[in-house]
Structure formats: C-alpha cells, structure tokens
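Peer 1: Need a 3D model of the following:
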Amino acid sequence: MGYTWWIVILFLALAEAQVSKSVYKLSIVCEKEGRLVEALDRYIRSSLANKSHVDEQIQSFHENTKEKRPRNNDTTEWVGHPINAFHLVERAANGWQKVKKRINCSDCDLTTANQDFLSIWNEVVEVDGIWARGQDVNISAYALWRLHVTYNLDIKVLMSGTILNRTTFPLSVTDVISIGNYLDTEDQIEWFEEFLELADVTEKDSISYKLAMAYYMADFSWKSLAILTELQKTGSMPVERMIKVVRQKAEKFGKDRPMKRMKSPKLYIAKVDEKLCQGNIQSDPATPDLHCYNKKTRIPYYTVKEEVLSNVPRISRFHDVISDTEISLLQDISKHKLVPSTTIRKDNSRAQHDGRISESAWISPSKNVSKKLEQRIELLTGLDTIFRVTTVTSEDMQVVNYGLGGFYVRHFDAIYIGKQGSRDSMKKAYGDRIATWMFYLSTVEEGGATIFPKLNLRVVPLKGSAIFWYNLLPNGDLDIRSQHASCPVLLGSKWIATKWILEHSQVFRKPCKIHSMEEHY
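Peer 2: Alright, predicted model coming up:
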C-alpha cells in the first residue's frame, strides 16, 4: 500500500514538473523532440505511401520544426540560447499536442502509421514526465521579458533572434503576442508599447487592440478608449461593443490614475542589481589592497590560487579547486534528483518562489566525491566541514542548475535570523549558516553573475573556481553585507554546488568575538 502511494505521489510530482527551470531538462526535451520528429517523418512517409490523407498543418509543423532544430548534437548549447528554448517549450507544450490530437482524432482511421507514432509518443512523453507543459510557456515568456529588462536588450534586435553575438531564428509577431499574453497587465503595456514603437511593425492593429485591453485591465480606461477609437477609424476590426464597455467604465471612475511603472513580482530585479548584472557598476576604486596570491594550507606542498574580491568583508575566489571529473560526477549524481528549487519562508517552511528559477538536488555526504570536496573546503577555509555521524558541521551539498533566464533574487544565506518556527531546535543544535562555499561547475557564456549589491561586487561564473564568504559577523549577528543575488542567465547553462557551513561546530575553529564591528580576518 505504502509503495503504491509513493508511486502516485511521484507521478503527480512529475506531472507538475517545470522543465523551463533547468537548462539540463530543456536539453532532455530537445533530445526527445528529435525522436518525435523522426517518428512524425515516418508517419508522413508511410501515410503518403499508402495514399492516406496527411493533414497539411501536420506537414507544415513538421517542416518548420526540422528547420528550427539544432544543426549539431550539442543540445545544451542550443537550448542555452533563450529564444531557441522559448520556441522549443512553445512547440512542446502547444504545437506537438495539436499534432497528437490530429493523428489521434476520433474520426481518423486507425492505421499502422498512427499506431507507430502514438507508441513513440507514449514512450517519449508520458513515461518520465519530462516534457514542457503550459506553465513552462509562462515561465519562458517571463524569462524573455526579464532578460529584455535586466540587460536592456533592444526589442527589435531581440525579435531578430540575436542576443549579443549569437543569432537564431527570429521571434514572429505571433510569438510577441504570445509572450505578451503571459505577462501581467502592466508588463503587457510596456511590452506592447515598445513593440509598437518599431518602424516596420506588421499586424499593428492586432497588437494595438491587445495594448488597449491591457490598459483596460490595468484600470487605464481613458487610454484604452483612445486606442480603440483610433482602431474604429481604420475599420480593421469590430470594436464598437468594446468601446461602449470601456467608455462606461471610464465615465464611471473618472480620470485614469497616474501611470506608475512598477516592477512585476515575477521580476524582483532592483535597478542597482540590473546595473551590476550588466557590469555597469565597478567596485570601489579605493581598494588597492585587493590581490591574488598562492594561499598556503597546513599541508606544506599544497597551495591554492586565492583572488581577494573584497577585503572588508572578506570575499574570495579560489581558482582550480574542483576538477572536470569531479564536476561531471556531481552533475551525474544530481541530474535524476533535480526538482524545482525552493526558498525558506518566515515560518521556516519551504516553497517554490517566482524569484528563484532553477532546479536543485542534495548530495549525500556519503558519496566519495562529496567527502573529497568537504575535506578540500576544510583545508582552504579552516572551518570544520567534515561529515561525522556524531555531529553536523555543515549541510549536504546542494547542486543547482538554472533554467531559461534563471536567476535568484536578493537574499541572505543565514536562515534563522528574525525567524520563528519548527526549526528553532535545529538552530539551537547546529547554529546558523556561518559561511558559504560555492563551486562554479560551468562557465556561463553571458549573464548569471553572482552579485553583492551592498558591496557593488559582481562575480562572473568561472568553471573550476569557488567563492567563499561569511554570512554572520564574528559575534554571531547577521552580516547584512552578505546579501547577494544571482543575475539572470542570458546565454548558456549555469551549474553551481553550494556548501553551507554551520556555526556551532566551529567553536574551536572560529571563536566568537564580542564586538559587532570586528571582522573574521
């Protein structure tokens, strides 16, 4: 009975899976789509050979999909381009579903070609649940909007399929409308307004109507009415009934409220963070003591390249501290465990959050690779991170893969400060997260930097390196300077592995200091 319920719960979890939150899972969807393209090709050829009718829309979808798919076998690089990823998700969630319905229609003849395609469909899509759903299109649309806003991407260039030096198939007007449909009303207004400012807009009336409806839903009835009145003059679409509805609302409530641009709750990127993510804010030039050197350890012959990124508080990057083999091991162990990342709420419960777009997995300290890395972290930080049955010195390592436009809003790693809840007993037993060690498991082509807004510090992901900082002051209080965020991934795939070190086990390694202004170094 228990095992049956576990299977049911797993199935439900997979049914709600969101592949857009992990570039790795998007690459799996891309590979699966390749099998469906082959299956659809066989269906079309077999049906035509047997003189059976093949829907023209199916043939058109097949040709368009083949044209837009990657030309080589590097699916990770291909889905690392957000426009490719958006097209993939939209096809998987909508286009392929329509193809399946047309082949499996109630009045269609049951042929060998039909059965073969549906068999492959079940094998590819239904078995493990890794496939794009409607929610993924929503996440993907917001990802493109987030990238446009955060990195100040020119909307015309974005529509052309170009992001920096990488070009792919362009966004169509239908895509632009589709993206707008998934945005909140005030975001829709800005998206459609910017699009209408382009010189060579096609289907201008359709988008103007969408803009009018967005204004109406956002309670700017007079603005909506002005647009609808202009559309009425062109006679391109019947708007008389809508004009009557909007006019009634406008006259009832009077003047529109002042137009105030507010960031959508699904963006959570402050202006200073946008500039840091773009690299437009430099660190304080009055820090001549920042340097790189070979850090000595208690093993005489073992030194590591340490780059001091911030002296007060101390934040360092350690170079070449994890090998490609170890990175592959961590990724291989975590891939089948990846689930949507969560955040810790004030009551210490965990929940998914629109401000964190990634998937994560916890790696048991019993794994050999985890043991080796814990020993290395201990050697370089001087803090106790070694797993022992008798005590807890640190949390299990968390491996994270970011998704399409994946990011993480400003947050503190210390989790108990100012919080009450069921985990208070854990705080008493093990303490809070005194420090964070974060491995970069990939070099991100563009974007994805770790930023510390209060320090104007931006750290670009570099495969094989790790950054280290303290979350608590030496007296145990929260260090507000440790607040950090992860910028949206613009191009590529971002993998990290984080080790949170707990304070109580460091009592003999890092004695508590009394004064709040004292530093760890």
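Peer 1: only C-alpha atoms for contact and neighbour calcs from this point on.
Peer 2: Fine.
Peer 1: which residues in the stretch 301-450 of the chain form helices?
Peer 2: 324-335, 368-381, 424-430 (DSSP state H, counting those that start in this stretch).
Peer 1: can you put the ones you listed in a markdown table and add mean neighbour count and distance to A113?
Peer 2: Formatted as a markdown table, these follow (neighbours: other C-alpha atoms under 10 Å; distance: least, C-alpha to C-alpha, whole Å):
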| stretch | mean neighbour count | distance to A113 |
| --- | --- | --- |
| helix 324-335 | 16 | 34 |
| helix 368-381 | 17 | 48 |
| helix 424-430 | 13 | 59 |
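Peer 1: Out of those, which gets nearest to S316?
Peer 2: Distance to S316, taken as C-alpha to C-alpha, is lowest for helix 368-381 among those, at 10.5 Å.
Peer 1: tell me the contacts of K295?
Peer 2: 303-306 (C-alpha atoms under 8 Å, 6 or more residues apart in numbering).
Peer 1: Out of the residues you listed, who's the most crowded?
Peer 2: Most neighbours among these, by other C-alpha atoms under 10 Å: E306, with 21 neighbours.
Peer 1: contacting residues around that residue?
Peer 2: Contacts of E306 (C-alpha under 8 Å, 6+ apart): 292-295, 316-319.
Peer 1: Here is a second sequence; please produce its structure as well for comparison:
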Amino acid sequence: MKFVAETCILRSILSLLLPLLVVLLENHYVEADVYNSASQLASVLRLEKRLVELAQELHSDEPNEELNRFLADSHPIQTFGGSIVSPLDAYHMLRRLTSDFEPVRTALLAARQPDIEGNVTEVLSSPLFPNTTDLNESAFALVRLQDIYDLSTSDLQRGRIRGHRSPWTLSGDDCARLSQQSLSHMEFELAEVWNKAAQQLIHEQQRRVELERKLNSIRATRELVLQLARRQPDQFISKFAGSGIPLGFLGRVVEDADPTDSVAMQDIERRYKRLCRGEALLSPAVTSRFHCAYKRSSDPFFRLRPLKTELLWPDPLIVRFYDVTSPRQRGRLSRLAGPRLVTSKVTGRPGESGRSTQGRVGKMAFLPRGSDPLVGQFHRLVEAFTGLSSETAEDLQVVNYGVGGHYEPHVDFYGSYEIGDFSYPRDRLATFLFYLNSVGAGGATVFPLLGVAAPPVPGSALFWFNLRRSGLADSRTVHASCPVLLGAKSIANFWLHESGQEFRHRCGTSEDE
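Peer 2: Okay, here's the model as predicted:
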C-alpha cells in the first residue's frame, strides 16, 4: 500500500510539473540579436575595434587598470570575405563586450575628454551591440559544433578547431557557461563533460563544491525531464519537435509509446551527424551510377552554353547545377538582403508567422518579385534551369548563417492543407537552393535518409522535388543544413509550388509514382 501511495504521489507531481517544464523550455528560446548572423557579427567586430581604438587613446592620456586589461586581452581576429572565421574568436569577442565589459564601460564613460565620451556613447548605443543572450547562445553554438563534428573538449579549451588556432583559450568560467547552456538545451552528456572541464580549471574550493553540486543536479535533471516527458510524450513532441532539442533525446522520450518512431528519430540523428562529418554512407557501387554531364536545353538561355549538372540521387531527383550565378550577382544579392535580415523562424503550417528556435539558427530576408531587377534575374534562372514556372513561387529567401548556424533535419513540404489555408497555391513542389559564398568548413546540405551530402560550392545550386508525381509528400527528402564550423554561409531559397506547373510537370497515375 505504501508503494502504491508513493507512486500516486509521484504521478501527481509529474503531471503538475510537466506544464511548468513546457513553459520553462518555451521561454528559453528567446531571440538574440547578432550572434546568428555572420554579416552582423562582422559589424560587431568593427564596433569592438573602434572601442579598442578609443581605449588606447584614453589609456595613453589617463592610464587605467581596467583599460589596460581590456587592451591586453585584445587580439587580431582572422576574417575571410569580411566574416569571422572561427566560432571561438566570435565567442570571445562577444564575451569581451558583454560579461567582461562593465568595468571597461565605466572607465570609458568616465573619460574627462568629451570627444572620447561621445564616441563611446555612439558605439554603445548601436542596435548591433551584443547582449548576454548573444554570449550564451554563442556558447551553445560551440557545444553544437562539438556534438555534430565530434570535436574534442581539450582542443576547444586550447582554442583549436580543425587546424585553426584562436588567440584565446577557454577559462573555467567559460567551461561552466558551456555546461549551463548545454543543460538548458537538454544536451545532458555534454553538460557533464563541460562541468568536469570547469572543475579542472577552477581551483577555488567553494567554486569546485558548487560545480560538484551542479554536476549532481545535471544528472538528476536529466532523469526528471525524461520522466516528465514520457508521462505525456505526444504533448512533449508536439511542443518541441523542431525546436532544437536533440532528436536522440526525443527518440528516448517516445521509445515506450512508439518504438518505431524512436528508432527512426535516433537513426536520422546518427546519419545526419555522420554526413556532416564527411563520412560516406553510400557504397562505391551506388555512387558509380551517378555522374556529371553537360545537358542541352530548349530554353534560349542555354543556346550558347550547356548546363553543367551533377546527379546526386535519381529518385527523388536531387541534382546540382554549376556556374548558375556570377560573383557579381551573388555579391549584389547579399548586399540587397543585408538590411532586411531578421532572425530565421520555422513554421509547421502554411500561413503561420513562425517562431524562432534552436532548430534553425541564422538570419533571413525575403525579397519579393519586383523589389529589384536582380530578383527578376534569379526568377529567370530558376525557370531556365528547371523548366518550371516561378509565377506561383514564394518570395526569394536569402539566409545568412553566423556562429554555428544550422537548420536541423526537416522537410520543405507542408504535406496536407485545405484550400484557403495560405496565400501560396497548393504545396511546395520543389526547392531550388543557390549557394552564394565559400565556407571554411561545414555547412553542407545533407539528406540523412538517402545518404546524400552536398558541400556548399559558390555559384552552384541544388534542386530537388519535395512531392511525388502523385502530389503526395515525399518524406525521403528530409534534409538539413549542417552547422557552419569555420567561416560563414549564405544561401538563397526558391520554393516552387504545384499550381502553374500543369503543362510543365507531368502528374503521376498512382500514389507511389
């Protein structure tokens, strides 16, 4: 009887705590302003350089211990194409301007030189000046990169990523921050790893005791969250699928209620990570059937030159086109989108405004047809390369990925809808994805179920069908944008809809076609 009573009490507590857990997790995903955009981080770097110049000028006239410490911790940050190369450098820059900055701010604003004070005020009032959320989210971006690319904790501590060396190393406080952000995003194993790393670097006894207690708390939280989620798995999945919570953890949540879905989720996560790491999932016997070729087209656009194509998968068709855009076109498009960039969002239904989540980290801008002649050129390119109409396509979407920017496994189709649900006609038939720049490392587009990976190649474009010829959604087209490991990534998306393709794309006569 005592056991039954205790069980009933536990169930009551769990049922009461689940709504609280939902609220806490939903509130966690708040928007940061700059960390998720490479172009805006470049602007922050310019702000930081300006502050260093002002600090040097003031320190030469009015020596100050805090300014001296700020200047001593200032190191050149490597950039490529205007973007910060290493996410470790971006993290340290954000830390210098947020958690470490208050005494420096005080010293700068206390200057007895009006010109310096005015310039400092101007820099600090910039809408792109980072906040603590940017710092915390950039910390978790490092954790995400570690998880996806199997980076060693010791290398990250020493400032090393794939041969690139940062002038900074991670302190005990940095490791503690990475542990806390891992816990907040349900990366429990990595939360333990970074907690132990912090304990090795922090020698103050009281702090070490606090970290040990935190380690026990991490383990207890993992089991509690799992119990809470398993009590109402459908509610948990509907709330947090696509929100950045690891697919492996979601698979554990449903393993009792739906073992098949559990295996599928965990399998997608494993294949996704392996493809991002550059591992080959397809045998040479399979890939030998794919090929590159010059294709002729009846479109006048290709009268003087054939299409350079690479078949990546035959069914569903996935093909890469080369030399689609010129450097001038790509540069102009990025500049055109720059002022319009907002935090990327995801939506589960047509017509929804969307929500920002850790499942999709970046900035996006929509460029309507007619907003600039360049946008019309991209519409014309899509029609020439695919033979489909862009009249019913969605607005051209430009995406800019910053520190650890990514988009976890997802599909582009909506799957089911009712007429009148949204302004675009019917479902997304196909996707045309332009690559706009070179990426130092990472950033591939991968299809986990098919074993296909397409690294970003500037000037090329990826094309695939999201629907079968029958009009039914093709779930094999689950795809993801791997996190950017070094450098930055910019793409442009075109979603072509079913309506308007009646005389351009043959329909199927069976559901499986």
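Peer 1: follow-up on the earlier one: between the helices of the stretch 301-450 of structure 1, which one is nearest to P453 of structure 1?
Peer 2: Judging those by C-alpha to C-alpha, what sits closest to P453 of structure 1 is helix 368-381, at 23.9 Å.
Peer 1: Neighbours of Y43 of structure 1, how many?
Peer 2: Neighbour count of Y43 of structure 1, defined by other C-alpha under 10 Å: 22.
Peer 1: Any figure for the gap between it and F117 of structure 1?
Peer 2: Per C-alpha to C-alpha, to the nearest Å, Y43 of structure 1 is found 6 Å from F117 of structure 1.
Peer 1: For the helices of the stretch 301-450 of structure 1, give me CSV that also has distance to Y408 of structure 1.
Peer 2: Formatted as CSV, the helices of the stretch 301-450 of structure 1 follow (distance: least, C-alpha to C-alpha, whole Å):
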stretch, distance to Y408 of structure 1
helix 324-335, 20
helix 368-381, 24
helix 424-430, 24
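Peer 1: Enumerate every residue touching S217 of structure 2.
Peer 2: Contacts of S217 of structure 2 by C-alpha under 8 Å, 6+ apart: none found.
Peer 1: Tell me which residues of whichever strand or helix holds it come out buried.
Peer 2: Secondary structure assignment for S217 of structure 2, by DSSP states H and E: helix 205-231. Of the residues in helix 205-231 of structure 2, 208, 211, 214-215, 218, 225-231 count as buried by neighbour count, 16 or more other C-alpha atoms under 10 Å.
Peer 1: cool, stretch 130-145 of structure 1 as well?
Peer 2: Within stretch 130-145 of structure 1, the residues that count as buried by 16+ other C-alpha under 10 Å are 130-133, 135-145.
Peer 1: What residue in structure 1 is paired with L54 of structure 2?
Peer 2: Under the alignment (TM-score structural alignment), L54 of structure 2 maps onto A39 of structure 1.
Peer 1: can I assume its match is in contact with E123?
Peer 2: No - counting by C-alpha atoms under 8 Å, A39 of structure 1 stays clear of E123, with 11.4 Å between them.
Peer 1: give the contact list for the residue positioned nearest the centre of structure 2.
Peer 2: Nearest residue to the geometric centre of structure 2 (C-alpha atoms, centre = their mean): H406, 2.2 Å. Applying C-alpha under 8 Å, 6+ apart to H406 of structure 2 gives the contacts 359-362, 443, 480-484.
Peer 1: what does R289 of structure 2 give?
Peer 2: R289 of structure 2 touches nothing, counting by C-alpha under 8 Å, 6+ apart.
Peer 1: where does it land in three-state SS?
Peer 2: Classification of R289 of structure 2 by DSSP: H, G, I helix; E, B strand; the rest coil places it in coil.
Peer 1: Tell me how far it lies from R468 of structure 2.
Peer 2: 22 Å.
Peer 1: ditto for N195 of structure 2
Peer 2: N195 of structure 2 sits 48 Å away from R468 of structure 2, going by C-alpha to C-alpha.
Peer 1: again with E65 of structure 2
Peer 2: 67 Å.
Peer 1: Repeat that for S37 of structure 2.
Peer 2: Look at S37 of structure 2 and R468 of structure 2: by C-alpha to C-alpha, they are 35 Å apart.
Peer 1: Neighbour count: these two, which is higher?
Peer 2: Between S37 of structure 2 and R468, counting by other C-alpha under 10 Å, S37 is the more crowded of the two (30 against 21).
Peer 1: Once you drop chain neighbours, what's closest to the equivalent of that one over in structure 1?
Peer 2: Counting by TM-score structural alignment, S37 of structure 2 lines up with S22 in structure 1. In space, and not counting its chain neighbours, S22 of structure 1 is closest to G403: 3.8 Å by C-alpha to C-alpha, 6 or more residues apart in numbering.
Peer 1: Verify the contact between the one you found and S20 for me.
Peer 2: Yes - using C-alpha under 8 Å, G403 of structure 1 is in contact with S20, at 5.5 Å.
Peer 1: ok, back up a step: export the contacts of H406 of structure 2 to a markdown table and append columns for distance to M265 of structure 2 and neighbour count.
Peer 2: Formatted as a markdown table, the contacts of H406 of structure 2 follow (distance: C-alpha to C-alpha, whole Å; neighbours: other C-alpha atoms under 10 Å):
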| residue | distance to M265 of structure 2 | neighbour count |
| --- | --- | --- |
| G359 | 15 | 22 |
| R360 | 18 | 26 |
| V361 | 21 | 29 |
| G362 | 24 | 28 |
| G443 | 21 | 28 |
| A480 | 14 | 22 |
| S481 | 17 | 25 |
| C482 | 17 | 27 |
| P483 | 19 | 29 |
| V484 | 23 | 26 |
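Peer 1: and of those, the nearest to I161 of structure 2?
Peer 2: The closest of those, once distances to I161 of structure 2 are taken by C-alpha to C-alpha, is V484, at 12.0 Å.
Peer 1: Just tell me what the closest one corresponds to in structure 1.
Peer 2: Per TM-score structural alignment, V484 of structure 2 is aligned with V489.
Peer 1: and V339 of structure 1, what pairs with it in structure 2?
Peer 2: Aligned partner of V339 of structure 1 by TM-score structural alignment: V342.
Peer 1: what about that match, distance to L94 of structure 2?
Peer 2: For V342 of structure 2, the distance to L94 of structure 2 (C-alpha to C-alpha) stands at 19 Å.
Peer 1: higher neighbour count, the two?
Peer 2: Legend: neighbour count by other C-alpha under 10 Å for V342 of structure 2 and L94, higher for L94 (29 against 19).
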